[in-house]
Structures are given as C-alpha cells and as structure tokens.
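Participant: task: produce atomic coordinates for the following.
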Amino acid sequence: MKVEVDELHCQGHGLCQMTSPDVFGLREEDGHSYVLPGGADPKHEESARQAAAACPERAIVVTSD
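Facilitator: Now for the predicted structure:
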C-alpha cells in the first residue's frame, strides 16, 4: 500500500489524523498532515482509506501496490 498527502492541497483540518492516528501525524508548525513511519503498512489500509474519504480537500491518495 502507498499513502500520500498532497502538501499543496492539505489545509490542516486534522480529520485524517483523528480518523487514522496510526497512519497520519500533524506537523507542529502548520498542522498539515504527513504519513507516519509504518503508516503505509497494509494492516492500516482500511483506516487510511477512511481518512482519505474524510479529507475535505481530497489531499490524501491511498493506492494498493
């Protein structure tokens, strides 16, 4: 699985991190999302997809390898 956050579209709403805290973290300086180390583990695929669906900016892309 591959998880990507488009930094140009992320507005720092934090819904992804609230939905999937094992996959996403929030940067302290601007609140924008990033994928945590190990966040792309296939065991997190369902929650990563839920977070992508929750993102109002559609800044998250989850793909299967």
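
Participant: from now on I want contacts and neighbour counts done on CA atoms only, so please keep to that.
Facilitator: Noted.

Participant: hang on, Gly12 packs against Asp30?
Facilitator: Yes. At 7.0 Å, Gly12 counts as touching Asp30 under the criterion of C-alpha atoms under 8 Å.

Participant: which one's more surrounded, the two?
Facilitator: Gly12 (17 against 9; other C-alpha atoms under 10 Å).

Participant: can you name the residues that contact the more buried one?
Facilitator: Residues near Gly12 by C-alpha atoms under 8 Å, 6 or more residues apart in numbering: 26, 30-33.

Participant: could you also give me the structure for this next sequence, so I can compare it with the first?
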Amino acid sequence: MNVHIDEHKCVASGQCVLVAPDVFDQRDEDGIAFLLDASPSPGKRDEVREAVTVCPAAAIRLEDE
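Facilitator: This next block holds a predicted model:
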C-alpha cells in the first residue's frame, strides 16, 4: 500500500492524524497534513483506510501494491 496526500485539497481538519497518528501528521504553520510513512506496514492498513474514509476533503489516495 502506498499513501498519497493532495495538499491542495487538504482542509487541515486533522481527522487523518487522529485515526492514524503513525502515518499522518500536520504542519505547524497551516495544519496541512503530510505523511510520516508513505508505505505503512500491514498492521496499519485498516487505520489508513479509515483515514481515507473520514477525510472531509477526500485528499488521501491509496495505491495497493
């Protein structure tokens, strides 16, 4: 699994960080999300899929390997 964030779509809600804090974080200056781990381990995949679902801007995209 590869994770991508469209920073232009991100509305800085922080939902991804709440759901998967080992994969996502937010910039201090504007709250825009960024990736801590673009290829999370299998144990984190459910959290990442939930982050995709709860993102209000649909800014997170997954590519399955």
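
Participant: any idea which of the contacts of Gly12 of the first structure is closest to Val61 of the first structure?
Facilitator: Ser33 (12.4 Å; C-alpha to C-alpha).

Participant: grab the longest helix from the first structure for me.
Facilitator: When the first structure is scanned for its longest helix (criterion: DSSP state H), the result is helix 45-54.

Participant: that one vs the second structure - mean distance after superposition?
Facilitator: Once fitted to the second structure, helix 45-54 of the first structure is off its aligned match by 0.6 Å on average (mean C-alpha distance after the TM-score superposition for the first structure).

Participant: equivalent range in the second structure for that helix?
Facilitator: The aligned range for helix 45-54 of the first structure in the second structure is 45-54, by TM-score structural alignment.

Participant: what's the matching stretch in contact with?
Facilitator: So stretch 45-54 of the second structure is contacted by 1, 15-17, 19-20, 23, 58-61 (C-alpha under 8 Å, 6+ apart).
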